[in-house]
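Visitor: This is the structure alone, sequence omitted:
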């Protein structure tokens, strides 16, 4: 990303974040993200209608939204032009917005005191009904919630204030990538504020960058690249593929998400990043409960996953007949669905050339029983390619260290590359961060696939077998550092300096104690006895 693009993204991100101040005192970030991101998305759709109509349909070149609004209103007032405009808009961009319901028109109504929340609600409904890709998109935005204000007037005032703040932003004028990155940055900031819920919808960008670059390595020029995330959250992992492909317009994205609010967030995120409707197939359902997709395509070039860690699932015996799990003879335990998620993703990976990257807690590397059997089966078929130990405290929802596991099908050998990247971070006040240099070091080790002292080791299958198929990273990568031997003369000097410091401090303390006086003769006598014993 160029510096100018970085600066523009930061400026846009900061302006969007400032808009959150209006809601920050009223509700938790997990609630207000739906309002702010939904309104940003509505403005994006609205601005696109105005500028597309003025510049592309009516060929009246402008980037001024007020002028575009006027041009749109005039054209819409002509019945013949109106019909043509509506038909073309629905065909070209899949929706249309009536002139009086555009974001610009509603802000004008706010400024003249005529705005009604029902107008915005109607705008939302119209978009949702325009095309199935927008179905129920705004269902999380309750414009009449008491959280916005106890009275209709206060609710109106809160939404009006946010819309006025957002109205100054040139949203549609930015390229899809620039706006998408700013939106992504905003989602990340929300994740930082709503720590408990963050893991449900966001994978930190450094982790997403690493996983995506590994998954796409060597296939940057492939047209028609397919990427799948069955626990997609806000879609951040999926969308990283665009950044590392030389054919981003030909990528197809497949994603599933259980949480409806987060699913809607991912849909918005896709559109704001400029992903064409036909290139995204997103689904709102329980990934483990019922397999998806079951219609072609069902296997993908890349599978990227950051599932909820050690989540509970049914582990119903019927799943032993499910093709995702049947080859392994056992199921992931009810209390820990980690391997259920892993096997689901692995099932949907292409036989030849497919690469899967999944983030999981370290327990999957060494826990026994059913998990041990699944791990052994995967190792015996050569499915586990690389184990990367990540630093602690880099995720919003947990401080525990995690591991990124890379899986492939039809490998020619069964060795495993271990990378101990637990020290590859910069310490932050509340959270550790990984820089591009840290990511590149890990990526280089993955590509070279050779032993690096105290960092990486290629373990043969026999070595893993000798370790009873335990993949705990310290068994394979020795990071022990011998402490420097300090000369005896230096130790003696340090001891003498410490003694002198203790003596000086003790004398100062005695001096302070000698100044104490009891408030009565009895108290003073008791104090003197205490001091005499204390100084022995």
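Guide: Looks like it arrived, so ask away. Everything numeric in this text was worked out from a predicted model, so none of it was measured.
Visitor: rest of the way, CA atoms for contacts and neighbours
Guide: Fine.
Visitor: Tell me which residues of the helix or strand encompassing residue 123 come out buried.
Guide: Using DSSP states H and E, residue 123 maps to helix 117-130. For helix 117-130, burial by neighbour count (16 or more other CA atoms under 10 Å) applies to 117, 120, 121, 123, 124, 125, 126, 127, 128.
Visitor: and what of stretch 441-456?
Guide: For stretch 441-456, the neighbour count (16+ other CA under 10 Å) marks 442, 443, 445, 446, 449, 451, 454, 455, 456 as buried.
Visitor: Grab the two from these that are most spread out in space.
Guide: Farthest pair in those (CA to CA) is 443 and 454. Separation: 16.0 Å.
Visitor: before we move on, the earlier item: which of the buried residues of stretch 441-456 fall in helices?
Guide: Residues of these located in helices (DSSP state H): 442, 443, 445, 446.
Visitor: From residue 14, how far off is the last one?
Guide: In other words, residue 446. Counting by CA to CA, to the nearest Å, the gap from residue 446 to residue 14 is 36 Å.
Visitor: same question, residue 156
Guide: 24 Å.
Visitor: residues contacting residue 295?
Guide: Listed by CA atoms under 8 Å, 6 or more residues apart in numbering, residue 295 has no contact partners.
Visitor: That one - that's part of a strand, no?
Guide: No: secondary structure of residue 295 (DSSP: H, G, I helix; E, B strand; the rest coil): coil, not part of a strand.
Visitor: rewinding a little: rebuild the ones in helices among the buried residues of stretch 441-456 as CSV, extending it with distance to residue 10.
Guide: Below are these laid out as CSV (distance: CA to CA, whole Å):
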residue, distance to residue 10
442, 27
443, 27
445, 32
446, 31
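Visitor: In addition, the following structure is provided for comparison:
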């Protein structure tokens, strides 16, 4: 199990509540101990609407499931205001008939799942015509979450970077989400080594069914925005502010953010041109120019090194003579 760092949870919570005075429900299909759900509702803790938010989650691990329910009670949630279920979300979803205004998750990275042919007629997957690979359930979780998302809701999910560019069935699903559904709103690249126990690079996908900016996708490269601890990187408050400001303003920023048109245009690098590959460096220019080389200074350094080498050779020649060694040079 990979635990979600508090700063990442806070980022997800702020993204799905951005610009919303209140929400009626929040859902996490891989809720773990429930901390991410609590982060979302805490965005409204100073408002009257806080007590009316309904919290839903599902967790496959029985021990963690019980911990999530205890966590809700310990944080003052009335038992009628939360519904945490225990089972495998992909195989046995427990809230399939419901739709939620905020959907968040940090599902297990590239987990195994059955991917059985029967899922092709499952209401969550049938529109896509393809299933996520058995050894990489990342897009299966995305498809499930999209299905549970309300028409005016916002979804934010943490995933490994591979979902941005892997081909075959995943490429097909990605294209369907962008071109046919037009649900993908933003792609945010996170720094490496911010998750405990794995250095894997990760990203956040933001999806909406009713998008205000339906002709483009926002790309943010926050891979260099972090602080360093002894053996772990972490998002600082200023990093969170920079990311959220870029999400809110939706404006291009040099080497940090780019708004990419979905359809082909004459002047821009577009998503369709890249065959719906979402690898962030294709859109956000992260190239750092190298400093100009001072040739005169470099030649002087080389001359100095040659002088030093000649001096060393002369000293070695003396040692060789003393040792009676000939022909060594």
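Guide: The structure has been received and is ready for your questions. Everything numeric in this text was worked out from a predicted model, so none of it was measured.
Visitor: returning to that earlier point: which is the next helix or strand following the helix holding residue 123 of structure 1?
Guide: Next helix or strand after helix 117-130 of structure 1 toward the C-terminus (DSSP H and E): helix 152-167.
Visitor: Can you give me the buried ones in that next one?
Guide: Those would be 152, 155-167, for helix 152-167 of structure 1 by 16+ other CA under 10 Å.
Visitor: All the helices of the stretch 1-150 of structure 1, in order from the start?
Guide: Along the stretch 1-150 of structure 1, the stretches classed as helices by DSSP state H, counting those that start in this stretch are 3-19, 21-24, 29-52, 65-76, 79-92, 103-111, 117-130.
Visitor: which one of those lies closest to residue 417 of structure 1?
Guide: So among those, helix 3-19 is nearest, using CA to CA, at 34.8 Å.
Visitor: Which other helices and strands does that closest one contact?
Guide: With contacts taken as 3 or more CA pairs under 8 Å, 6 or more residues apart in numbering; DSSP states H and E, helix 3-19 of structure 1 sits against helix 152-167, helix 176-193.
Visitor: returning to that earlier point: need the buried residues of helix 152-167 of structure 1 in a markdown table with distance to residue 352 of structure 1, can you?
Guide: Listed next are the buried residues of helix 152-167 of structure 1 as a markdown table, based on distance: CA to CA, whole Å:
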| residue | distance to residue 352 of structure 1 |
| --- | --- |
| 152 | 59 |
| 155 | 55 |
| 156 | 56 |
| 157 | 57 |
| 158 | 54 |
| 159 | 52 |
| 160 | 54 |
| 161 | 54 |
| 162 | 50 |
| 163 | 50 |
| 164 | 52 |
| 165 | 51 |
| 166 | 47 |
| 167 | 49 |
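Visitor: So what touches the top strand by length along structure 2?
Guide: Under DSSP state E, the strand in structure 2 containing the largest number of residues is strand 149-160. Contacts to strand 149-160 of structure 2, defined as CA under 8 Å, 6+ apart, come from residues 12, 15-17, 99-107, 109-110, 138, 142, 145-146, 200-210.
Visitor: how about the helices in the stretch 1-150 of structure 2?
Guide: 6-17, 35-41, 62-74, 138-148.
Visitor: residues in contact with the closest residue to residue 147 of structure 2 other than its chain neighbours?
Guide: Closest residue to residue 147 of structure 2 apart from its sequence neighbours, by CA to CA, 6 or more residues apart in numbering: residue 124 at 5.6 Å. Contacts were defined as CA under 8 Å, 6+ apart; by that measure residue 124 of structure 2 touches 143, 144, 147.
Visitor: what does residue 209 of structure 2 give?
Guide: By CA under 8 Å, 6+ apart, the residues touching residue 209 of structure 2 are 149, 150, 151, 152, 153, 154, 181, 182, 183.
Visitor: tell me which of the contacts of residue 124 of structure 2 is nearest to residue 175 of structure 2?
Guide: The closest of these, once distances to residue 175 of structure 2 are taken by CA to CA, is residue 143, at 12.7 Å.
Visitor: The aligned residue in structure 1 for the closest one: neighbour count?
Guide: Under the alignment (TM-score structural alignment), residue 143 of structure 2 pairs with residue 343 of structure 1. Residues within reach of residue 343 of structure 1, counting by other CA atoms under 10 Å, total 19.
Visitor: Residue 343 of structure 1 contacts residue 325, doesn't it?
Guide: Yes: taking contacts as CA atoms under 8 Å, residue 343 of structure 1 lies within contact range of residue 325: 6.6 Å.
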